[in-house]
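> got a predicted structure here, sequence first:
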Amino acid sequence: MAIAFTFPGQGSQTVGMGKDLADAFPEARAVFDEVDDALGEKLSATMWDGPEDKLTLTANAQPALMAVSMAAIRAMEARSFDMKAKVAYVAGHSLGEYSALCAAGMFSIADTARLLRIRGNAMQAAVPVGEGAMAAIIGLEQDVVQAVCDEASAKGACQIANDNGGGQLVISGAKAAVEEAARIASEKGAKRALMLPVSAPFHSALMAPAADAMREALATVEKNAPVVPVIANVTVSPLTDPDEIARRLVEQVTGQVRWRETVEWFAANGVSTLYEVGTGKVLSGLARRIDRDLASQTINTPQDVEAALAALA
């Protein structure tokens, strides 16, 4: 049975992330140095020492999460791990799709760091603070949440941003519309309708200026065919053509992260084990809720790296 590598999205960041990898593996430390050089600042110092509010800024959290994922990948590759030989597919949750593509060789580490800095800044700048919002809707089917968004759209943009599985959907858009959608969802029987502490309405139509910025940035960066297919967030299909992948990355800025369908696609296409590469265990938890028959492992610590190398030998 096949293996897939998945890469976490924003929200998994934590102060101290990646420090044990850097201490254990010189190849991992080299990744953090490369990211620091690409961004012209010591992002690694923020990652390891904080402050937390600086790390959680979108423009910092996105390249930081990628750096930890790639530190684990480079540590494995230095010990004879061959992505193409061992992994059937890669996928990432939102910004994690860039980490997945970097791991598969489509982008260099330096270019990925710069792309994610551009993406983070552009997403933050797209909507003035306080005008957008996101909310988690727990316990309603997707078609019901879609109807809720449609009704609330009378007050502004409102759409499903993430389908995370396990009955968890995240909606995004104009603050008044999202608040109205949360109210309607509660009336329709949602177990919870929780406004999220985010700085912008990610994966909504309001992110159109950020999509334009990413279209421009992706047009100029060097792109190679990934050594394994990526399951794109917006299409839930395996892609290998760099130009198509770039178009889908642009669509992803305003489009839905279809993570439940991605995990279901893995299960339906011969994948037996998912490895979550990078900080945290969010995707592993989601996978267990979506399909209990899929095994989930994390690659986050030096011990995880050694365990994965042994299992995949």
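Nice, thanks for sending it over.
> C-alpha from now on. contacts and neighbour counts both.
Noted.
> can you pull out the helices in the stretch 151-300 of the chain?
Ranges of helices in the stretch 151-300 of the chain, per DSSP state H, counting those that start in this stretch, are 175-187, 208-220, 242-254, 259-268, 282-290.
> and the angle for the last one with helix 259-268?
Read it as helix 282-290. Here helix 282-290 runs at an angle of 70 degrees relative to helix 259-268 (axes from the mean of the first three to the mean of the last three C-alpha atoms, to 10 degrees).
> buried residues, helix 282-290. List them.
Residues of helix 282-290 classed as buried by neighbour count (16 or more other C-alpha atoms under 10 Å): Leu283, Ser284, Leu286, Ala287, Arg288, Arg289, Ile290.
> who are the packing partners of it?
strand 158-165, helix 259-268, strand 271-277, strand 295-299 (3 or more C-alpha pairs under 8 Å, 6 or more residues apart in numbering; DSSP states H and E).
> second structure follows, compare the two:
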Amino acid sequence: MDLTASAGTTRLNTKAVAAATVSVLLWASSFVAIRSATEHYGPGSLALGRLAVGSVALLAIWAVRGEGLPPRASWPGIALCGLLWFGLYMLALNWGEQKVDAGTAAMLVNIGPLVIALLGGWLLREGFPRRLMIGMAVSFAGAVVVGLSKSGGSGASYLGVLLCLLAALLYAAGVVAQKPALRHATPLQVTAFSCLIGTVVCLPFGGQLTGQLAHAPAWATLDLVYLGLFPTALAFSTWAYALSRTTAGRMGATTYAVPALVVLMSWAVLGEVPAVLTLLGGCLCLGGVALSRRP
């Protein structure tokens, strides 16, 4: 009996790890695609276009599978996740990536797992262990170093740093809101309707999107469609699947690899490499996160 349970758990863990790996790889690519697309699409129009494409794909799969509407108990979490992570997060990240390179954005956004731990200590009464507070101090120091690395640049760089930090807060809050919803609804239901809510949040940018679609080159529009189908529809679905099988804190830790992948991808595709001081600050940010999550 124990052996059977252990084997079942192992299979579930393997599936969850595989799903999380898909999310990490696709989200890493999204930082590069966003940086590329923002040459021709504004932050709001890019977010709306990405979310609209993702919503159409997700709702089509939802309709084919016939899963029905999410249970009532799941809607508060879905609504918060849709507003914070799908809507406002994407606006903040797109705007931030207009100001800083993709690698810098990824390093700053990925202090999110530390924020998840802080929110867990506050909202879920999990406490604030000493390692968490030390990790927070180290990550804060890293963010300061990244800011200092931009001191020779324009005020836009500082704004970009702040927007990426805001995106990290929104991402963390979205994950914390999503986890309770997954206790009542399926990963597909949570992802599809969160994405739909995010699309509604971004509807004020509809006119801008229409105008920019008419003038943007085909490669920029392909970036937008790619973002909607893969880093949104697919990656958020695999994330929700994995999150439904583990804790928010452990899932947040899986994104540690994203910044390194983004730096490599942005160097290969965009020819962008963060400055040495920026890389040092980013390593401090991620080091603080790793320290805070030590058992």
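Received it, and whenever you're ready, just let me know what you need. It should be emphasised that the depicted structure is a prediction, and the values quoted were computed from it without experimental measurement.
> so what number do they get for TM-score?
Superposed pair, TM-score by TM-score structural alignment, normalised by the length of structure 2: 0.33. Supporting alignment: 153 aligned residues with a C-alpha RMSD of 5.8 Å.
> thinking again about what came up before, so which of the helices of the stretch 151-300 of structure 1 is nearest Tyr89 of structure 1?
Among these, helix 259-268 comes nearest to Tyr89 of structure 1, with 8.5 Å by C-alpha to C-alpha.
> in the closest one, what's buried?
Buried-residue list, helix 259-268 of structure 1, by 16+ other C-alpha under 10 Å: Trp259, Arg260, Glu261, Thr262, Val263, Glu264, Trp265, Phe266, Ala267.
> related to what we said a few turns ago, can I get the buried residues of helix 282-290 of structure 1 in a markdown table with distance to Gly173 of structure 1?
Formatted as a markdown table, those follow (distance: C-alpha to C-alpha, whole Å):
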| residue | distance to Gly173 of structure 1 |
| --- | --- |
| Leu283 | 24 |
| Ser284 | 27 |
| Leu286 | 24 |
| Ala287 | 26 |
| Arg288 | 29 |
| Arg289 | 26 |
| Ile290 | 26 |
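> from Phe266 of structure 1, how far out is Ser296 of structure 1?
12 Å (C-alpha to C-alpha, to the nearest Å).
> and the residue lying closest to Ala193 of structure 1 once chain neighbours are set aside, what is it in contact with?
Spatial nearest neighbour of Ala193 of structure 1, chain neighbours left out: Ile137 (4.6 Å); criterion: C-alpha to C-alpha, 6 or more residues apart in numbering. Going by C-alpha atoms under 8 Å, 6 or more residues apart in numbering, Ile137 of structure 1 touches Val145, Gln168, Leu169, Val170, Ile171, Ala182, Ala185, Ala190, Lys191, Arg192, Ala193, Leu194.
> most neighbours of all the residues you listed, which one?
Ile171 (31 neighbours; other C-alpha atoms under 10 Å).
> pretty sure it contacts Ala152?
No - using C-alpha atoms under 8 Å, Ile171 of structure 1 makes no contact with Ala152, being 11.0 Å away.
> mutual contacts of the two, please.
Joint contacts of Ile171 of structure 1 and Ala152 (C-alpha under 8 Å, 6+ apart) are Cys158, Val178.
> do a quick rundown of the helices in the stretch 101-250 of structure 2.
102-109, 112-123, 130-149, 155-181, 187-201, 206-215, 218-227, 235-243, 248-253.
> tell me the first helix or strand C-terminal of the helix or strand where Phe5 of structure 1 lies.
Phe5 of structure 1 belongs to strand 2-7 when assigned by DSSP states H and E. With elements assigned by DSSP H and E, the helix or strand that comes after strand 2-7 of structure 1 is helix 19-24.
> can you give me the distance of the residue sitting nearest the centre point of structure 2 to His215 of structure 2?
Geometric centre of structure 2, nearest residue: Tyr171, 5.6 Å, by C-alpha atoms, centre = their mean. Going from Tyr171 of structure 2 to His215 of structure 2 by C-alpha to C-alpha gives 31 Å.
> what is the burial count for the nearest residue to Val109 of structure 2 once chain neighbours are set aside?
Nearest residue to Val109 of structure 2, sequence neighbours excluded (C-alpha to C-alpha, 6+ apart): Ala168, at 4.4 Å. For Ala168 of structure 2, the neighbour count with other C-alpha under 10 Å is 28.
> right, and Ala168 of structure 2 touches Met107 too?
No - using C-alpha under 8 Å, Ala168 of structure 2 is not in contact with Met107, being 9.9 Å away.
> tell me the helix or strand right after the helix ranked longest in structure 1.
Across structure 1, the longest stretch assigned as helix under DSSP state H is helix 58-77. Remark: after helix 58-77 of structure 1, the chain's next helix or strand is helix 83-86, criterion DSSP H and E.
> perfect, I'm done here.
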